[in-house]
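**Student:** Only the shape, not the letters, is given here:
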């Protein structure tokens, strides 16, 4: 059975898919009323499931006329995706950020399900039993290498 967070995420993605512009504006309180939850649940869903790594830009305006604007970012070419990914990965990356990038690559069909499973397993914290700062740096190097291999010959 899906959690309330899963349901809210699915609802927002469905609205985004139906939007011609790829942008939606929602009111936190209205969404909370619709799903009979507290507004902080909406904040949680947006902050964890609509991240830059997952391909979203979120803007928020608080106050009486406040809103949350969510924009889905589509990348134009494999070469531009490659450049953006390398910048997002940087010199250090957490497991959750790396998994978000892998999920986005899958959603955009830039990797196969098998490639995604392989990448997830290789970057897992139980595989890389190192102190945290070093582990995140090694994970970034591995992610950059795998992304480079993945995009080799795809229009760079």
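**Tutor:** Everything's here; your move. Not measured: the values here are computed from a predicted model.
**Student:** contacts and neighbour counts: CA atoms only from here.
**Tutor:** Noted.
**Student:** Show me how far the biggest helix by length in the chain is from its chain's centre.
**Tutor:** Of all segments of type helix in the chain, defined using DSSP state H, the longest is helix 132-151. When distances are taken as CA atoms, centre = their mean, to the nearest Å, helix 132-151 is centred 17 Å away from the chain's centroid.
**Student:** which other helices and strands contact that helix?
**Tutor:** Applying 3 or more CA pairs under 8 Å, 6 or more residues apart in numbering; DSSP states H and E, we find helix 132-151 packed against helix 78-89, helix 95-107.
**Student:** mind putting these in TSV, mean neighbour count and distance to residue 39 included?
**Tutor:** Formatted as TSV, the helices and strands packed on helix 132-151 follow (neighbours: other CA atoms under 10 Å; distance: least, CA to CA, whole Å):
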stretch	mean neighbour count	distance to residue 39
helix 78-89	16	29
helix 95-107	19	24
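**Student:** wait, which of the ones you listed is closest to residue 50?
**Tutor:** helix 95-107 (9.7 Å; CA to CA).
**Student:** What is that closest one packed up against?
**Tutor:** Helices and strands touching helix 95-107, by 3+ CA pairs under 8 Å, 6+ apart, are helix 113-122, helix 132-151.
**Student:** what's around residue 94, how many residues?
**Tutor:** Residue 94 is flanked by 19 other residues according to other CA atoms under 10 Å.
**Student:** Report the contact partners of it.
**Tutor:** Residues near residue 94 by CA atoms under 8 Å, 6 or more residues apart in numbering: 136, 139.
**Student:** for comparison:
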């Protein structure tokens, strides 16, 4: 299974490189090319193309569904690594997320309106999950938002 995952990853990395950082492909066609189930494609996307590794993945399911993978270039890799690992980690509380949003506004990475939009997206009301699951989802959403900012 690892060999197949490596082959899929290598193929996608090559496409991303050829397309200058962004590729869009249909999941079904990719699965057909590698003679595997679409779930194998999902596995590769969730383990090899993560926000921490510098990728933003957008997926739309269904007949005309597609996968879009964007390689994100960080302006300051060290500060982003520190933010992802030390400040956010695998889970983050609403209060801690608010502190990060406030700091982003203070440093003029985002304006007040964008900050409020992010706050609403990360609010307990928006995330209808239980305690730790909510904090894990909040961390994932925040990391993906930060990829767009940085």
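**Tutor:** Perfect, I can see it now. The shown structure was predicted, so the numbers you read here are calculated from the model rather than taken from an experiment.
**Student:** related to what we said a few turns ago, could the helices and strands packed on helix 132-151 of structure 1 go into TSV alongside distance to residue 41 of structure 1?
**Tutor:** Conversion of these to TSV gives the following (distance: least, CA to CA, whole Å):
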stretch	distance to residue 41 of structure 1
helix 78-89	27
helix 95-107	20
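**Student:** do you know which of those helices lies nearest residue 31 of structure 1?
**Tutor:** The nearest among those, by CA to CA, is helix 95-107 at 24.3 Å.
**Student:** Could you figure out how far that closest one is turned away from helix 113-122?
**Tutor:** Inter-element angle recorded for helix 95-107 of structure 1 and helix 113-122: 170 degrees (by axes from the mean of the first three to the mean of the last three CA atoms, to 10 degrees).
**Student:** picking up where we left off before, what span of structure 2 lines up against the longest helix of structure 1?
**Tutor:** Using TM-score structural alignment, helix 132-151 of structure 1 lines up with nothing in structure 2.
**Student:** Which of the helices and strands packed on helix 132-151 of structure 1 sits closest to residue 149 of structure 1?
**Tutor:** Between residue 149 of structure 1 and these, the tightest spacing by CA to CA is seen for helix 78-89, at 10.5 Å.
**Student:** what about the most far-flung residue of structure 2 relative to its centre, is that helix, strand or coil?
**Tutor:** Largest separation from the mean C-alpha position in structure 2: residue 35, at 26.2 Å (CA atoms, centre = their mean). When classified by DSSP: H, G, I helix; E, B strand; the rest coil, residue 35 of structure 2 comes out as coil.
**Student:** residues touching it, list them.
**Tutor:** By CA under 8 Å, 6+ apart, residue 35 of structure 2 lies in contact with nothing.
**Student:** That one and residue 24 of structure 2: what is the separation?
**Tutor:** 19 Å (CA to CA, to the nearest Å).
**Student:** Also residue 135 of structure 2?
**Tutor:** Using CA to CA, residue 135 of structure 2 is found at 30 Å from residue 24 of structure 2.
**Student:** out of the two, which sits in the busier spot?
**Tutor:** Each of residue 135 of structure 2 and residue 24 has its neighbours counted (other CA under 10 Å); residue 135 has more, 22 against 17.
**Student:** quick one: contacts for residue 142 of structure 2?
**Tutor:** Residue 142 of structure 2 makes contacts with 97, 122, as judged by CA under 8 Å, 6+ apart.
**Student:** where's it, which helix or strand?
**Tutor:** Residue 142 of structure 2 belongs to helix 131-149 when elements are defined using DSSP states H and E.
**Student:** coming back round to it: if I look at the residue farthest from the centre of structure 2, how far off is residue 29 of structure 2?
**Tutor:** Using CA to CA, residue 35 of structure 2 is found at 10 Å from residue 29 of structure 2.
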